[in-house]
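> show me the folded form of this:
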Amino acid sequence: MKKVGKISNSRRDLLKKATAMATIAVAGTVVGNAQAQTNGTPVNASKIEPKYLPIPKQVPATEGVLPLSGGAGLYYWDTGGEGPVIILSHPGRGSALTWPYQQPVFAKAGFRTVTYSRRGYFGSPAGSKDDTGNYADDLNALVEFLSIEKFHILGLAAGGFAVSDSVVSYPEKLLSMTIVCSLFGLWDKNIDERLDFILPKAFSDLPPEFKELGASYRWAHPDGVREWVEMAKKSRGDGVWHGQEAKSKITWEKIRNANIPTFFITGGADLYQPPSMMRAAAREVPHSETLIVPEAGHAVQWEQPELFNNAVLDFIKKHS
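Model (predicted):
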């Protein structure tokens, strides 16, 4: 049998070089893949917290109270102007006071900006509990009083109920609708049962600022939290309100048949309507657009107003 001789120094050197080259090649592939994955994924490497924005100076606006039946009324403000009209519909923990970050920005962008407090909220008498009216007719009364023919509407949280009721009841008056952290107020068994599943029974007992504002905002901007809490307290008015119903039965089919350009927005940290729930709603409305505001909770218009305002204005301008 032929003996296998020792590997010569020259061959050993060649093997070492080959092994080293292979190692480098493999390492290079791993690093390259890791780099490619990193490059393919949005990465926020900034350690700088977004600057807190104090409430800006408001532009001049006409204020008033529109009398309604049963002693009720609607407090409103209206920036006026000849531009397209945006009507803002407030959340349950809000009122016409909810929009200080939007009022001057929308008005300066050329839009006539209008909002109102629903019955029982800031500045709006609740009236008789035997005559509560409905979302769509109350808003329509204000629209007719202000001589508005067509308008864009934006509803935040419970303000989305007035949006859906108007879409179904008065679709001919709407140019677009923006639904923020809200599910219209219609009953969808699949969506609503999951909402009950993700919110514990004790959720309603938690502090409003915990439920409404994202944790990042509460940690980084305590001044903004205090201002929001003060706004929410003022928005409760005298504490008398009777609840309200929709004028029409709201269904996805009716929403789709109205064929109104639709924009869904929610906060990435919204406890009431997480992004997955918003996407489920958006799938029900073909050709609708969506936006998830990173880190924001249920009050995205307050927590990240610059991003919110720019997105809303871009959408509305396309349909004005």
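> going by C-alpha atoms from here, please, whenever you check contacts or count neighbours.
Noted.
> what distance do you get for residue 264 to residue 276?
To residue 276, residue 264 is 12 Å away according to CA to CA, to the nearest Å.
> which one's more surrounded, these two?
Each of residue 264 and residue 276 has its neighbours counted (other CA atoms under 10 Å); residue 264 has more, 23 against 11.
> the more buried one sits in which helix or strand?
Following DSSP states H and E, one finds residue 264 within strand 262-267.
> run the chain-centre distance for whatever helix or strand comes next after that strand.
As assigned by DSSP H and E, the chain's next helix or strand after strand 262-267 is helix 275-283. In terms of CA atoms, centre = their mean, to the nearest Å, the centre of helix 275-283 is set 12 Å apart from its chain centre.
> one more sequence to fold, the one below, so I can look at both together:
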Amino acid sequence: MKHYAHVNGTKIEYMDRGHGPVVILIHGTQSSSLEPYHVDRLVLSGFRVIVPSRPGYGETPYSFSATPQQFAGHLQRLMEVMAIDRYHIYGISAGGPTAIELASDNERASSLTLAAAVTSAVDFPYRDYVSRNVAQPAFILAQYAMKYFVFKALQKQPFEATARMIESTSLLALDAVRDEVTPYDIFLLKRVASQMTFGLGAQFDLRQRVAAEALLGVTCPTYIVHSKNDKAVPIRHAYYAKRLISHAQLIILNSPGHLIWIGRHARKSEQQIERFIRFNS
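Got it, this is the predicted structure:
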């Protein structure tokens, strides 16, 4: 069930599921509070998972002046309103900058997990042009066209469409990716396609930056997990975060690409994250 809060004059949409140690999961691009990656399994593993929609996604409004630091401040205030004193932070992909800002200089953060996360600036062709206001209508239209194409392809040829979706964010050849696809991956990516959220949130992602000071300010236990085959968010993001968060634990995976939650060994990677969070609860 969706929830809504008004914090510091800003509306925040969020999901709140499960019971146990609190995990604030910060979703990636083209997602929302309906984020499918790892959420169900965290809940089944005994965690309370709160997933806020970032600016421009779901019903959380976009502001051209919004920053990960500003939104992290809103989330800190939301936790105070909800009387949650301690929480774990789990940043996925483009949710990395907000997760880092939320964990930085925050005594209430029990741990930080960065999974295939952006830790500096988003790597995207023509980023500066696409992030301008004038380019928004065309960019949004392109996103909706892509959703329609992906959804139709998954209905007609689910295995091949899943493999090609994975390949689009992978450094591996298509044949190698095909060997990794499981029935659960097909189910999960169909769910991802049906819940894709488009709009101004992508502008927020393209404009966001992470200051080195934010990474240096992370003192809680930190777990960085990244695939060496990630094309969407190159592995240099993981090494950069590790360099500035010197106490962090860095795990390099051989998963088929950016989406570390799919592939033959995905559940093992998820369980390692769950153990890390539980150990620091």
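> quick check: TM-score for this pair?
Between these two chains, after superposing, the TM-score reads 0.69 (TM-score structural alignment, normalised by the length of the second structure); 240 aligned residues with a CA RMSD of 3.7 Å.
> as a check, name the ranges of all helices in the second structure.
39-44, 68-81, 96-103, 127-130, 136-156, 158-167, 174-178, 183-195, 201-207, 212-216, 236-244, 266-279 (DSSP state H).
> show me what counts as buried in the fourth one.
Residues residue 130 are the ones in helix 127-130 of the second structure that count as buried (16 or more other CA atoms under 10 Å).
> after superposition, how close is the strand holding residue 264 of the first structure to the second structure?
In the superposition with the second structure, the average deviation recorded for strand 262-267 of the first structure is 0.8 Å (mean CA distance after the TM-score superposition for the first structure).
> that strand packs against which elements?
Here strand 262-267 of the first structure touches strand 174-180, helix 275-283, strand 289-293, going by 3 or more CA pairs under 8 Å, 6 or more residues apart in numbering; DSSP states H and E.
> out of these, which is the most enclosed?
strand 174-180 (a mean of 24; mean count of other CA atoms under 10 Å).
> which residue numbers in the second structure go with that strand?
Aligned by TM-score structural alignment, strand 174-180 of the first structure corresponds to residues 109-115 of the second structure.
> quick check, distance from the matching stretch to the centre of its chain.
The answer for stretch 109-115 of the second structure is 12 Å, by CA atoms, centre = their mean.
> mean shift of it relative to the first structure?
Mean deviation for stretch 109-115 of the second structure: 0.7 Å (mean CA distance after the TM-score superposition for the first structure).
> and the contacts of that stretch?
Stretch 109-115 of the second structure has contacts (CA atoms under 8 Å, 6 or more residues apart in numbering) with 86-93, 96, 99-100, 102-103, 220-226, 260, 273, 277, 280-281.
> still on that earlier bit, of the helices of the second structure, which stretch is the most buried?
Most buried of the helices of the second structure by mean neighbour count (mean count of other CA under 10 Å) is helix 96-103; its value is a mean of 29.
> and the contacts of that one?
Around helix 96-103 of the second structure, the neighbours that count as contacts under CA under 8 Å, 6+ apart are 26, 28, 68-69, 71-73, 75-76, 89-91, 109, 111-112, 114-115, 117-120, 208-210, 214-215, 217-218, 220.
> which residues of the second structure does the strand holding residue 264 of the first structure align to?
Using TM-score structural alignment, strand 262-267 of the first structure lines up with residues 222-227 of the second structure.
> determine the longest helix present in the first structure.
Criterion DSSP H: the longest helix present in the first structure is helix 9-39.
> which residue range of the second structure does it align onto?
Going by TM-score structural alignment, helix 9-39 of the first structure sits over no part of the second structure.
> residue contacts, whichever residue in the first structure pairs up with residue 29 of the second structure?
By TM-score structural alignment, residue 29 of the second structure lines up with residue 92 in the first structure. With contact set as CA under 8 Å, 6+ apart, residue 92 of the first structure has these partners: 157-159.
> any idea how far residue 92 of the first structure lies from residue 272 of the first structure?
For residue 92 of the first structure, the distance to residue 272 of the first structure - CA to CA - is 13 Å.
> with residue 127 of the first structure instead?
From residue 127 of the first structure across to residue 272 of the first structure, the span is 30 Å (CA to CA).
> what residue of the first structure matches up with residue 88 of the second structure?
Aligned counterpart of residue 88 of the second structure in the first structure: residue 152 (TM-score structural alignment).
> which ones are touching that match?
For residue 152 of the first structure, the contacting residues are 84-87, 174-177, 316, by CA under 8 Å, 6+ apart.
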